[in-house]
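# Turn this into a structure:
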Amino acid sequence: MAFGAFNHHRNPGPMADINVTPMVDVMLVLLVIFILAAPMFTGSVQLELPKAQAPATPTAPAATVTLSIDGKGKIFWNNDLVAPDALTARLVEASRLDPQPELQLRADKDTRYEVVAQVMAAAQSNGLTKLGFVTDPKEKK
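Next up is the predicted model:
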């Protein structure tokens, strides 16, 4: 970057070079500002939360009902064989309990999906809202 020459016989004309010194100064100032401000953004808000004096409410463990379906489509209520019409009556009784029991559905891998869907629909239509599927964990190889 030549700002001038020692030859005074030349006609002085406009300088065609870009002066980047002010731009570098601005960039360095911004860099310092960001370096100083970055730790402020990672901090969390310090709060002093109020203390509660209320004791924890004891919750009774919800009863669970295990519905098992074997590969042939037979339904078991807590390991007792149940006829399809008696299943509806038991589901209605269970839906009236307070708190409602959780229905744990265990189905054999050879069970037809139709039977599982019918049991789920019967539970829902009779007012049971808590339904869970029980599976065995995958064996490690």
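# going forward, measure contacts and count neighbours with C-alpha atoms only.
Noted.
# Pull the contacting residues for Pro84.
Pro84 is in contact with Ile75, counting by C-alpha atoms under 8 Å, 6 or more residues apart in numbering.
# longest helix of the protein?
Criterion DSSP state H: the longest helix present in the chain is helix 21-42.
# Which parts of this structure are helices?
Using DSSP H, helices in the chain cover 21-42, 84-96, 113-125.
# Tell me which of the ones you listed lies nearest to Trp77.
Across the helices of the chain, the minimum distance to Trp77, taken as C-alpha to C-alpha, is reached by helix 84-96, at 8.0 Å.
# and for comparison, fold this next one:
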Amino acid sequence: MAMNVGDGGGDEDMMDINTTPLIDVLLVLLVMLIITIPLQTHAVKMDMPQPSAATENPPEPNIIQLEVDFDGTVFWNGNAVPTTVDLEERLASAAKLVPQPEIYLRPNRLVEYDYVAKVLSAARRLGLTRIGFVGNEQYME
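Purely as a prediction, here's the structure:
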């Protein structure tokens, strides 16, 4: 095999194109394209309350403390509710109040999830929308 290394005389012009600057420019353009592409973010649409001037000091809503004991017994503000029909009647009457009361649900640490799920589904089915869990610190251990 033979290789042409040139004679060093300089009479011949070099006919090859220098591609190094072209590659540099393409790499810079590629980096700029990657930077300017917007990131794909996963967003959750939420209906946030809008502030209004008419309700600067809204009235304090009633708070209903619902506790579910380890055996499934439901307590309404500390008083035991004997049956699920009685619980549903109380939830239905609370749903009709304006403003709607806040339900603070405190399940016992040992209660089966089925009892809590029944209380939650009854409240949602009857139109209560302001439901929150309290006492979650008992599950941190």
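# Tyr115 of the second structure: neighbour count?
Neighbour count of Tyr115 of the second structure, defined by other C-alpha atoms under 10 Å: 17.
# rewinding a little: need the helices of the first structure in a markdown table (columns: distance to Ile69 of the first structure).
Compiled in a markdown table, the helices of the first structure are given as follows (distance: least, C-alpha to C-alpha, whole Å):
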| stretch | distance to Ile69 of the first structure |
| --- | --- |
| helix 21-42 | 54 |
| helix 84-96 | 12 |
| helix 113-125 | 8 |
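# So for Gly73 of the first structure, which of those sits nearest?
helix 113-125 (6.4 Å).
# Check which residues of that closest one are buried.
Buried residues in helix 113-125 of the first structure, counted by 16 or more other C-alpha atoms under 10 Å: Val115, Val116, Val119, Ala122, Ala123.
# Give me the aligned partner of the fourth one over in the second structure.
When the structures are aligned by TM-score structural alignment, the residue of the second structure matched to Ala122 of the first structure is Ala122.
# was I right about that match contacting Glu88?
Yes - in this structure, Ala122 of the second structure is within contact of Glu88 by C-alpha atoms under 8 Å, at 6.7 Å.
# Can you list the neighbours in contact with stretch 117-125 of the second structure?
Contacts for stretch 117-125 of the second structure (C-alpha under 8 Å, 6+ apart): Glu88, Leu91, Ala92, Thr129.
# among those residues, which ones are buried?
Among the contacts of stretch 117-125 of the second structure, those classed as buried by 16+ other C-alpha under 10 Å are Glu88, Leu91, Ala92.
# Tell me which residue of the first structure matches up with the second one.
Just to be clear, that refers to Leu91 of the second structure. Aligned partner of Leu91 of the second structure by TM-score structural alignment: Leu91.
# I'd assumed Leu131 was in contact with that match.
No - in this structure Leu91 of the first structure lies outside contact range of Leu131 using C-alpha under 8 Å: 12.0 Å.
# show me what contacts Ile35 of the second structure?
Not one residue lies near Ile35 of the second structure by C-alpha under 8 Å, 6+ apart.
# And the helix or strand hosting it, what's buried?
Taking DSSP states H and E as the criterion, Ile35 of the second structure maps to helix 20-36. When burial is assessed from 16+ other C-alpha under 10 Å, helix 20-36 of the second structure yields no buried residues.
# Contact partners for Pro99 of the first structure?
So Pro99 of the first structure contacts Ala62, Ala63 (C-alpha under 8 Å, 6+ apart).
# again, 10 Å this time
Neighbour list for Pro99 of the first structure: Ala60, Pro61, Ala62, Ala63 [criterion: C-alpha atoms under 10 Å, 6 or more residues apart in numbering].
# looking at it, the last one is touching Ser95, isn't it?
Spelled out, it's Ala63 of the first structure. No - the criterion here is C-alpha atoms under 10 Å, and Ala63 of the first structure misses it with Ser95 at 11.7 Å.
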